[in-house]
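Undergrad: Fold the following, please.
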Amino acid sequence: MSQPALIEYKQENGIAILTLNRPEKRNAMSDAMRAELVEMLISVRKNPGIRALIITGSGKGFCAGGDIAGMKSRMDADPATVGFNGWERQQGVHYAAALLLNLPIPTIAAVNGSAAGLGADLALSCDFVIASDTASFSWAYIARGLVPDGGGMYFLPRRVGLARAKALIFSGRKVAAEEAVALGIADQNCAGDSLLKCAVDMADEMSSGSRTAIALTKSIINHSYEMSDSQVFAEGSKAQGICYTSSEHRASVQGFLERSKEGAV
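TA: Alright, predicted model coming up:
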């Protein structure tokens, strides 16, 4: 009997939905689950028919963080191998986060419960975060003698500011949905039974424009904090040159000109 997929995939009307599927472990991220996530993100990127992506969790949790079984195996490993094996594992963690960050389409985390550690980092790797009324976020790495390794040190300060990010990481405290919206960790709160509908509605809204323009804008704005104004302007100039040649732009201009002739503008 085959094992159920660690990540379930569904596509509806151009929107891909990935559901973390280890409900008995509150969707804790195992190495095998991460490998499936990477495979699916690559597949989504290659599919021109997908215009937005939603990530959510099955059961009562979004993602409880790293799999405790992996932590135990690290404790039992030969000390001489722990450092390099840990470094190698981190490359996989960061590859998955970078794939999600750099997908050329809008991405949404529909957080249906606890998002802890790697789970909270996974949510913030998405462009937008919608929290159900039962959602919570926490970065308790330091309580376990670790640093946030799933992108939290990059994403969290960009959402809440440097001092608040430090406070959340140093304390590891749990942030409920309403406060998460107030702090900017999440973009909106949605009742649990309508969470996925809220996410689909947002995906429709955020992906209704030119695919080319969205992809190019995202590629620049994701890194605008690290660039000078002249660098952002230069990247924008190159992107606009590409947009001038896109089928979406040409169709939009042609439609505008035709409406102008008819007096509809």
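Undergrad: Please make it C-alpha for all contacts and neighbour counts, starting now.
TA: Will do.
Undergrad: So for this protein, the centremost residue is which one?
TA: Nearest to the mean C-alpha position of the chain, by CA atoms, centre = their mean, lies residue 126 at 2.1 Å.
Undergrad: Isn't it up against residue 107?
TA: Yes - using CA atoms under 8 Å, residue 126 is in contact with residue 107, at 5.1 Å.
Undergrad: on that earlier part again, show me the contacts for the residue nearest to the centre of the chain.
TA: Residues in contact with residue 126 (CA atoms under 8 Å, 6 or more residues apart in numbering) are 100, 101, 106, 107, 108, 109.
Undergrad: let's see this one next to it:
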Amino acid sequence: MKPFLIAEREDSILTVRMDSPETRNALSEPAQMQEFVDLCASVKADRSVKVVVLTGNGPAFCAGGNVKDMRERGGIFAGSPYELRESYRNGIQRIPLALYELDVPVVAAINGPAIGAGLDLACMCDVRISADTAKFAESFVKLGIVPGDGGAWLLPRIVGMPKASLMALTGDTIDAAKALEWGLVTEVVPAAELLSAALDVARRMAANPSHGLRLTKRLLREGQHMRLDSLLELSAAFQSLAHHTEDHQEAVNAFVEKRAPQFTGR
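TA: Next up is the predicted model:
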């Protein structure tokens, strides 16, 4: 079986492509899910990676689960209710735990439809940039199922509960313009310019010290479920670490000396 994820490196930016255009990059195989988990583990361990860009090959970003397997109750949808529960817990649910919790910023370059689990996958990323041809749907209810991979937690935190409720309870599809209006994506560009626009954002992130990037993302994540006083305590601890990095000193010196900083990741 060929790899589902293809990675390309440009300096400190890792561009990852889902490469199953014949299935519209559907998430349907345990091996695909394991690839996401392994990718996150390798990036987390590689201090030289500053930003990840995630996109899809072919006309779709990700079409979600394989509906043919659902119909036949095969693949990851096979077995008793207990077995199916374990299939979710040990399969696709590992992706949000790995990808959303990754310390490195992730930019989603949404090249086409992001449907069901595909939309939730985009929501696991930090920033979403959309091609003008992309479409979005939290479509589980149309198949008589629920968001099984964290969408009910992720989507309201991005677009707010009323819009998330509308998307999840109707299952309706919205276009890129509506996604921009609702704050689901931060930018919409012509399809031919998508990767360039995503890499521009990634390079602007990667221009900053790696410690600052990882600690800042962690604070943003923790702040979503912490009280303010608890977050302030964590911020103080992280800040004390940041002040003692070489890159912080270099950033301050470069600012005072009016020159470009040269960061080393230390």
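Undergrad: anything in contact with each of residue 126 and residue 107 of structure 1?
TA: residue 100.
Undergrad: which residues in structure 1 does stretch 106-115 of structure 2 match up with?
TA: Counting by TM-score structural alignment, stretch 106-115 of structure 2 falls onto residues 107-116 of structure 1.
Undergrad: pretty sure residue 27 of structure 2 is in a helix, no?
TA: No - residue state for residue 27 of structure 2 (DSSP: H, G, I helix; E, B strand; the rest coil) corresponds to coil; a helix is not indicated.
Undergrad: show me what contacts residue 54 of structure 2?
TA: Contact partners of residue 54 of structure 2, counting by CA under 8 Å, 6+ apart, are 15, 16, 17, 18, 106, 107, 108, 109.
Undergrad: if we take the residues you listed, which one ends up nearest to residue 65 of structure 2?
TA: If you rank the contacts of residue 54 of structure 2 by distance to residue 65 of structure 2 using CA to CA, residue 18 comes first, at 14.0 Å.
Undergrad: per the alignment, that closest one corresponds to what in structure 1?
TA: When structure 1 is aligned by TM-score structural alignment, residue 18 of structure 2 is paired with residue 20.
Undergrad: show me the contacts for residue 244 of structure 2.
TA: Per CA under 8 Å, 6+ apart, neighbours of residue 244 of structure 2: none.
Undergrad: Tell me the buried residues in stretch 157-165 of structure 1?
TA: 159, 160, 165 (16 or more other CA atoms under 10 Å).
Undergrad: Tell me, how many residues neighbour the aligned residue in structure 1 for residue 86 of structure 2?
TA: Counting by TM-score structural alignment, residue 86 of structure 2 corresponds to residue 88 in structure 1. Close neighbours of residue 88 of structure 1, defined as other CA atoms under 10 Å, add up to 11.
Undergrad: Give the helix, strand or coil label for residue 88 of structure 1.
TA: Three-state call for residue 88 of structure 1 (three-state DSSP): helix.
Undergrad: Distance-wise, check it relative to residue 31 of structure 1.
TA: 12 Å (CA to CA, to the nearest Å).
Undergrad: Out of the contacts of residue 54 of structure 2, who's the most crowded?
TA: Greatest neighbour count in the contacts of residue 54 of structure 2, by other CA under 10 Å, goes to residue 109: 31 neighbours.
Undergrad: Helix or strand for that residue, just tell me which one.
TA: Assigned by DSSP states H and E, residue 109 of structure 2 falls within strand 106-110.
Undergrad: other SSEs contacting that strand?
TA: strand 51-56, strand 127-131, helix 194-206 (3 or more CA pairs under 8 Å, 6 or more residues apart in numbering; DSSP states H and E).
Undergrad: Give me the distance between it and the centre of its chain.
TA: 6 Å (CA atoms, centre = their mean, to the nearest Å).
Undergrad: and if you look at stretch 76-87 of structure 2?
TA: That offset, for stretch 76-87 of structure 2, works out to 26 Å (CA atoms, centre = their mean).
Undergrad: what comes up buried for it?
TA: Buried-residue list, stretch 76-87 of structure 2, by 16+ other CA under 10 Å: 76, 77, 87.
Undergrad: how long is that stretch end to end?
TA: 6 Å.
Undergrad: Show me the contact partners of that stretch.
TA: 28, 29, 30, 69, 70, 73, 88.
Undergrad: which among those residues gets closest to residue 114 of structure 2?
TA: Once CA to CA is applied, the member of the contacts of stretch 76-87 of structure 2 that ends up nearest residue 114 of structure 2 is residue 28, at 14.7 Å.
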